[in-house]
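>>> From the sequence below, what's the structure:
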Amino acid sequence: MNRMLVLQSDFGLSDGAVSAMYGVALSVNPDLKVSNLTHDIPPYNVWEASYRLLQTISYWPEGTVFVSVVDPGVGSKRKSLIAKLNSNHLIITPDNGTLTHLSRLIGLKEVRELDEVRNRLPHSGESYTFHGRDIYAYTGARLASGEITFEEVGESLDPDLITQLPIQEARVEEQQALGSIDILDVRFGNIWTNIHRSLFTQLGIQYGDIIDVAIEDGTRQVYKNTMTFGRSFADTSVGKTVLYVNSIDHMAIGINQGSFAKAYEIGTGHNWKIAIVPTFGK
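The predicted structure follows:
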C-alpha cells in the first residue's frame, strides 16, 4: 500500500525545480500521492524549514514520508539523513539542523544516513547541485511506494550526534513568561512564540486582561507596550494589537487587519526574545 509523499523546499514555484521533483516521484510510482508542504521557505533558512515541519507533521497520517530540501551545503561533505519520528512519520533531509524542532518536541525514534551513492536517480549524470530531485525525491518516492525499507536506505546513526540549531527554552520566571519568536505567520505578519499555552496559564492571566510585552533582538529592545489578551482578533478594534493562542497552542501576537512583524520589523530565531508580564501584579 502506498504511503503519501510531502515535499518542502526553498525553491519557489517560478521555475521547474519543484515540477522536476514531482516528475521523479511519479516516475517511480504514478499512483503515488504527492503533496506540497511549502516551497516558499526563504532561501537557505534552515530554521524556518525546521519549524514548518513541526507545524505540519502531526496532521498527516502515520507513515507519511516528508522530503525537506533547504540545503545551503549541497554538494559538500554534509550528510543526508532519514529520520523516523516517535510519531512514525519519516523525514528525508540534509544534516544541517532541519530536524531540530522535531527532535525536541516529538522525538526521533531512529536516524539513518542516506547513502547518496546507492540511493540516486539512475542516469542523473554528474550533477551534484540538485539532491532534492536526484536523491531526496527519488528515495522518498521509493520509500513511500514500498520499493525499499527504512532500514535499506543506509547505516544507523546516533540521533544525539546530528546537527541541532540553538533553541531558547521557554520558561516562567519572576511572574513573567520568557521565550523566543519561533516563526512568522507570513501572510498576515503575526508572530508566533515558543511559549506554550500551558506555560502561559501559570501567570494567571485571563481573557480580556491587559499585559506588558517586550521584544529584544539580542540585547536591543525593539518593542515594548501593553496589549489585550484575547481569544481572537475580534476582541480588539482594527489596527490594535492582541495577544492570542495560535493554531498550534502557542502564544502569538498580531494586529487586527495589520502586520505586527512589518510594523515593528520583527524577525525570528533564538536571538529574538520576548517577555510577557501581567499588569495586575504590579
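>>> only C-alpha atoms for contact and neighbour calcs from this point on.
OK.
>>> Tell me the spacing between residue 170 and residue 269.
Applying C-alpha to C-alpha, to the nearest Å, the value for residue 170 to residue 269 is 13 Å.
>>> Now do the shared contacts for these two.
Common contacts of residue 170 and residue 269 (C-alpha atoms under 8 Å, 6 or more residues apart in numbering): residue 180.
>>> and this one, so I can compare the two:
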Amino acid sequence: MMKLNRVAAIVLILLAVFSTGVLAQEAKGNALVLQTDFGLKDGAVSAMKGVAIGVDADLRIFDLTHEIPAYNIWEASYRLMQTASYWPAGTVFVSVVDPGVGTDRKSVVVKTKTGHYFVTPDNGTLTLIEESMGISEVREIDENINRLPGSSDSYTFHGRDVYAYTGARLAAKAITFEQIGPVVNREIVKIGYQKAVMQGDAVLGNIPILDIQYGNVWTNIDKKLIDALNIKKNDLLKVEIYNKGNRVYQGTIPYVNSFGDVPDGKPLAYANSLMQLSFALNMDSFSAVHKVYSGPEWTVKVQKVSK
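Take a look at the predicted model:
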C-alpha cells in the first residue's frame, strides 16, 4: 500500500509540473515576426525591436527580412506569402513597406482563416496573403489606443510608433484582436497581376519574384498546371517572357529536376521549393544574362514543344 501511495504521489507531482509548464508556455504569447524595407545600416529595426521589448521583455522576436527593395510593396506581399504558412497559428507578422507613411492610407491588422495576424499599412501588402490564407477579419488600428505613448507628433516612423507597438501588444496578449480598433467593412487594397491560367495548349502566369541570390526566375505556375500540360522530365518548353506586354525573352528550355542536370551556363526549367515553375542558368544568373526581373508587370507564357 505504501508503494502505491508513493507512486500516486509521484504521478500527481509530475502532472502538476507538466500543467505548470503548459500554462507557462501559453502565457509567453505568440511569436512576433518583422519585415521591412529599412535595411540594417541604421537603427530603425533596432528601434522597432526596442519598442516591442518594452511591451514585454519575454517576447520572442524574429526577422523575416529587412532587405525588401525600397518601396516595393509587391515584394513585401510575396515574402509574407512565401513564409507565413511555415509559422504556427497565432504568429503576428509586422510588415512595414510604407511609401505612403503619414498620408491617409489605413493602418490595419488582419486575422487570416489560418489564425495568423498581419500588422501593416493597407497598401497592397496583403494581396497574396488573402489568396493563400484567406482573410477572416480586418480591423483598422485605433491610434488613440494602440500607439507608442509620446509619439503622437511623429508622422514618418509608424513602423516603430504604430506597427511594432501594436504587433507586440497583440503577440504578448496585452490586447485582443478585438481591441485593435473597428472592423473594416471593405475589401483590402490589392495589386493586380497575371494569375496562372491555362490558355489553349499554353499556360500564362506571372514572375512574382527572383531567387535573388542566384538570379533564378520564379513563376506562379504551380505543379498542377505543369501536370496539366503533361510536362515530364527532359521535355522541352517554349518560354516567352514579357514586361508590360513587350517580349523580353523567348527560348526553348528543358524541364529537369535540378541545376546539375544541364551543363554549366545552360538554361533549365524546374519546380522550385514552392513547387512552382522556375527558370535558371546552371552556375549563372538567368535574370542578369537575359534582363528578366520580377513584379506584377512581368508575365510568362509556357508551351510544351511537340516531339
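>>> Burial check on the aligned partner of residue 85 of the second structure in the first structure, number of neighbours?
In the first structure, the residue matched to residue 85 of the second structure (TM-score structural alignment) is residue 58. Using other C-alpha atoms under 10 Å, residue 58 of the first structure has 12 neighbouring residues.
>>> ok, now residue 122 of the second structure?
Residue 122 of the second structure, neighbours per other C-alpha under 10 Å, totals 22.
>>> ok, the residue lying closest to it once chain neighbours are set aside - contacts?
Of all residues not flanking residue 122 of the second structure in the chain, residue 106 sits nearest, at 5.4 Å (C-alpha to C-alpha, 6 or more residues apart in numbering). Neighbour list for residue 106 of the second structure: 121-123, 140 [criterion: C-alpha under 8 Å, 6+ apart].
>>> same thing with residue 44 of the second structure?
Residue 44 of the second structure touches 38, 160, counting by C-alpha under 8 Å, 6+ apart.
>>> What lines up with it in the first structure?
Checking TM-score structural alignment: residue 44 of the second structure goes with residue 17.
>>> now that match: how far from residue 133 of the first structure?
Distance from residue 17 of the first structure to residue 133 of the first structure, by C-alpha to C-alpha: 8 Å.
>>> Likewise for residue 6 of the first structure?
13 Å.
>>> If we ignore the residues flanking it in sequence, what's nearest the residue positioned nearest the centre of the second structure?
Central residue of the second structure (C-alpha atoms, centre = their mean): residue 80, 0.9 Å from the mean position. Nearest non-adjacent residue to residue 80 of the second structure, counting by C-alpha to C-alpha, 6+ apart: residue 129, 7.0 Å away.
>>> how about the one you found, what's its partner in the first structure?
Under TM-score structural alignment, residue 129 of the second structure pairs with residue 102 in the first structure.
>>> circling back: tell me which residue of the first structure matches up with the residue nearest to residue 122 of the second structure.
By TM-score structural alignment, residue 106 of the second structure lines up with residue 79.
>>> Residue 244 of the second structure maps to what in the first structure?
Aligned partner of residue 244 of the second structure by TM-score structural alignment: residue 218.
>>> What of residue 68 of the second structure?
By TM-score structural alignment, residue 68 of the second structure lines up with residue 41.
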